[in-house]
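Undergrad: No sequence on hand, only this structure:
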């Protein structure tokens, strides 16, 4: 029997049936006895102070057990800590019910606890709160002059400042024959994952907790809870085997976790807190941003000058920063550059990472500016990018570990039919529709985090792989199973990947398109160690034919170890375990980035997006009729799940370009469309033909698997490609997202 290599095969989701049948349990679905339900009461002002808080009527309601506020909050939390989770930006992590100060609209001011959810929700309306209000600022545009450098006296943690200027930008820009000076504005966008934020805390006694949480990082939340509440790490267990979407919103512990744990410790009861869709709107959002780009080119179409200035919002208590201005010079070479990134502190909650944070914001502005400059120079937009193609990283001079962007351009353009494009804006018509073609480039860093995995060979000769990593719907369970199966020559059905549990070996949170590289590499390292251990155990068997064999002399297939030169000489894994006294053979190992080797290189994935839009001549409504994305992301472990990731990101790109926006009333300081009826996201009727192409990119340097992430890279180029297609169809440059039909009237 020949076992087909699992890596590279389009394996369907191993947990798919559990999800579509409803058998998969999410954070708010676990059957827990003696359960209390918490419901959050929110501030109705944007900034000020609570002057009166009356919980009497709520407490008098039958079924209500307690109402916790800043006035009676149990003294279980530690003193103010700063970096208490792995994704916390510089500043002071917000913890609700700490004091009477109101810092943003929708801030929790009370937690009602009752024997059932309906009673808790009803009682929340009986809590009376009076405030002393203060003046506030929530509009970025009104405060651009107050922009400052990030930091507040701290480093910006993993978010480097923009590159230093090169050459003489102002003079080069002034002297160049072709130039563009453009401003771009993005409003807020809010995370709206299918699964609401929820925490079920099971009080085990003696300060021990089992927590089911909607999170991207079980270990991160374990650290948060232990740090804040002064508990021993080993007494806090966080489980998240199924996560109903996250993509940044679950990187940081959300406040329902804090409130659920606080109530459970205080009342010594099991407590569940679930946020409604509306309650989620104050916090998990992409920040408002302003960008000004000034690009120039010479008579041959070569870039001569690039200035990228970006200003984004942050809260008054943390400095959330993104990588925005840096992307210009990672993509394109120019001798004269000037990059700036600043923050404005507003009376809003701290923004959070949202798929392709910083990149999706930056690439829209960069690629629209490149498109406009190509038109100024009279050069085809694709040809213009090829003339400015960088074989090495222009910002550092370092070579890329691999870069197949040129192949992405060529294959996507051919598949899309770019050569059929008439370059004249408004010249292509289909019935009553103006047709536009647009394209854009994408880039994203290829991250890898340290990770540990445990691998075990059982008495049946099968393998169990343990990791604390979560699967937010990206296919991690399936892909990790494929990697493990291949590494030990087992069929997929003989491998169990057990995950989503903080008690298992360490994993960072799932984010940054880094998990296949991080956890996958840890599996490779652990299985290599396991092979050595299996050989050592086999040598200890009396009369073993492996007595003189070295690690390179043996191979592993079909649940057996055999001599390469004598395949008929073998021993099964089950026999090795039996000879080990029936004890499973196991090992735990760390996989980590090759920091020293890779510091000489730039690690990036690349993409090219080509889009066709139709714009109704009369109504000006915009439809993306088809799109092609070509992606260079190293080795593709599972083409099926990888394509799903790219296609999903393309949908998100359509949403960002044409649909999603959080409407912030600057006079009230609150978001006005805090529901899925008014916060528009694409539906089936909005999505048409999407095609995904993977470039043949081999990367022998980046990690043991040769993989890069396939999440963010599918999103970053799409909004710009759509905006460029709208220009080609209409002749109008719209530099504010989303693009609504009224902007074309």
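TA: Noted; the coordinates are in hand. Note that the structure is a prediction, hence the values are computed from the model and not measured.
Undergrad: okay, CA-based contacts and neighbour counts for the rest of this
TA: Fine.
Undergrad: Please identify the longest helix in the protein, counting by residues.
TA: helix 515-539 (DSSP state H).
Undergrad: List the buried residues of it.
TA: The neighbour-count check on helix 515-539 (16 or more other Cα atoms under 10 Å) flags 515-531, 533-539 as buried.
Undergrad: Surely residue 537 is in contact with residue 578?
TA: No: with contact defined as Cα atoms under 8 Å, residue 537 does not count as touching residue 578 (10.3 Å).
Undergrad: mind listing the strands for the stretch 351-500 of the chain?
TA: 429-430, 433-445, 451-457, 463-466, 495-498 (DSSP state E, counting those that start in this stretch).
Undergrad: then this one, side by side with the first:
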């Protein structure tokens, strides 16, 4: 087992950035002083409980609420006949809103788990009891929830990113000495975070206040203002502590319902979603069916890369899991073709989930690369290095910095890859077959315009205000270190306040762009503040405050291929009698720009790799074709990696400077999961000699595959 080591970064640490610090709010969290959205007390607080549809398609014929209204503590029953009206004709930062924001605006039911009523009562227990007693009748219609690549209604979505082609794919495949043409699949997956989705809404002197758990308070405030036709200045959303999000905590139905109920009752109302309700109300990762075609010369040089990916979306809103885009920046090839196809079904709308597109796309392409390495007789790392591009393989743009090969070189050294016998099924320890595998990772470097305010206080401290969201990544701590270095002061003189829409617009926590975008805005504000302080004079009691806005700079970024990269390694043991797969160790080496806080950075990367292990071996949401709903929509029926499943995981990084990048921070929240499942699947092949192209690699699938091989 590999022993943990310090980072491989060679850059000298001269300030706070680059040194390890515990979270500034860590003590509050472990002692319970940090309050989350679902537990902050409010005077006269009422509680709402959501009632969900039990049919997959049709309409509501009646909501029989009279008896429920007479139950103890019940204050109101909201549904399509009694709820306030909203205006959903607007464009959000992500485009047209999901029509789920039109909650209680009509009698149509588009999927199982659609909100049909909200019962509000004095206590959550009373609200739940009344909600479970509420009778809702429906007129059901035939539904279709069966996903497959062969579905007759698949289509290519509009937009430039869903279909790209360079060269003649069929001609290059025909001219190739080695061809891989295989199909891969991943199941529906869910990102139910530890903290449930919760929101409290109240009116205070004509202003709407929402205390929420979200990934961007500005985002939520802006959409609530548009939905309820309010002046944006009259809406305030606060989200101080967030217990996980992973793409699921944007604008969701519980926030809207809390505002509706608070408006009707003129008192604070909190709505907290249950674990089962998350499975239909907060998004998920679509299942995928992918076909990868690779063609290479006898020496392993790629001539053709073809990647076709199918996913599903709901019939009320389009969301595309862009899996086919993963390989576009990865490998040089004469022909590159990729296309994403979608089918509309009577299911909830999918959404962003940690490394959307890249996570399932990397499983397919990086598994296919391993199959090509087997056929060409090349080491999998050597095959990837042989096809390293000089410029973007599809875009033709120059790379900002690209250190994928360096990741593989360092990872191979640390993992002991040179000692590996490439032949499968040879290494055995008792009843366990042992194998090792590897895969590449990448994730784009993104940024959003942000504003920040920095105040020089009269007592010699500095206050930073920015509408950032710390969803567990350590954003507060990272911004404290960035501000301290920019101010050239000790970090204990910097106080960072986040999660309040009153602080002004800022990037969401998503797309691995939070720290990059927020840090840029903070640094810009500090630069201007220092210029003012350099003029001399006393600081007044109210302090000296400057505000930055990076909009102009973000939109003027040079057009380059900017990505984080990584090399994933895994060792597995496969029980030949039970089919059990155990991951014994994992190593990830990444190139992710400037690392602000190694302690929290490593935590993020290990967390992503752990999720990749769970993706490879455990996670699979199953939908009942007869009812259209989930089988086992809870943490008992939806399996994911537990402590005993997670082995020694080591995450580290290589030096990755980008001289032309104005920030240098690339983001690490998502790249840890990318390629991890493929590395494990490739290790299972090395252990057993059998390929698994469908996730998860369950024991029954291992046994079935072994039986088919031996038959």
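TA: In hand now; what should we look at? Treat the numbers as computed from the prediction; the structure is a model and nothing was measured.
Undergrad: and residue 438 of structure 2, how many residues sit next to it?
TA: Burial of residue 438 of structure 2 is recorded as 30 neighbouring residues (other Cα atoms under 10 Å).
Undergrad: Then residue 405 of structure 2?
TA: When counting by other Cα under 10 Å, one arrives at 20 neighbours for residue 405 of structure 2.
Undergrad: Could you do the one 5 residues further on as well?
TA: By the other Cα under 10 Å criterion, the neighbourhood of residue 410 of structure 2 contains 18 residues.
Undergrad: What of the one 4 residues further on?
TA: Neighbour count of residue 414 of structure 2, defined by other Cα under 10 Å: 18.
Undergrad: Whichever residue in structure 2 pairs up with residue 719 of structure 1 and residue 536 of structure 2, how far apart?
TA: Counting by TM-score structural alignment, residue 719 of structure 1 lines up with residue 677 in structure 2. As for residue 677 of structure 2, its distance to residue 536 of structure 2 is 57 Å (criterion: Cα to Cα, to the nearest Å).
Undergrad: Without its sequence neighbours, what residue ends up closest to residue 124 of structure 2?
TA: Leaving aside its chain neighbours, residue 124 of structure 2 sits nearest to residue 47 (5.2 Å; criterion: Cα to Cα, 6 or more residues apart in numbering).
Undergrad: after superposition, how close is the helix or strand harbouring that neighbour to structure 1?
TA: With secondary structure defined by DSSP states H and E, residue 47 of structure 2 is part of strand 46-52. On superposition with structure 1, the mean distance recorded for strand 46-52 of structure 2 (mean Cα distance after the TM-score superposition for structure 1) is 0.7 Å.
Undergrad: so where in structure 1 does that strand end up aligned?
TA: Across structure 1, the stretch matching strand 46-52 of structure 2 (TM-score structural alignment) is residues 36-42.
Undergrad: Quick check: buried residues in the matching stretch?
TA: For stretch 36-42 of structure 1, a neighbour-count test (16+ other Cα under 10 Å) marks 36, 37, 38, 39, 40, 41, 42 as buried.
Undergrad: again, but for stretch 448-468 of structure 1
TA: Of the residues in stretch 448-468 of structure 1, 448-459, 461-468 count as buried by neighbour count, 16+ other Cα under 10 Å.
Undergrad: Equivalent analysis for stretch 410-428 of structure 2, please.
TA: Within stretch 410-428 of structure 2, the residues scored as buried using 16+ other Cα under 10 Å are 410, 411, 412, 414, 415, 417, 422, 424, 425, 427.
Undergrad: State the pair within the residues you listed that is farthest apart.
TA: Maximum pairwise distance in these, criterion Cα to Cα, is 26.1 Å, between 410 and 425.
Undergrad: count of residues packed around the aligned residue in structure 2 for residue 81 of structure 1?
TA: In structure 2, the residue equivalent to residue 81 of structure 1 is residue 89, according to TM-score structural alignment. Using other Cα under 10 Å, residue 89 of structure 2 is surrounded by 12 other residues.
Undergrad: Let me see the contact set for residue 89 of structure 2.
TA: Residue 89 of structure 2 sits next to residue 96 when contact means Cα atoms under 8 Å, 6 or more residues apart in numbering.
Undergrad: Please determine how far it is located from residue 102 of structure 2.
TA: For residue 89 of structure 2, the distance to residue 102 of structure 2 (Cα to Cα) stands at 10 Å.
Undergrad: before we move on, back to that, so which elements touch the longest helix of structure 1?
TA: strand 451-457, helix 476-488, helix 573-579, strand 585-591 (3 or more Cα pairs under 8 Å, 6 or more residues apart in numbering; DSSP states H and E).
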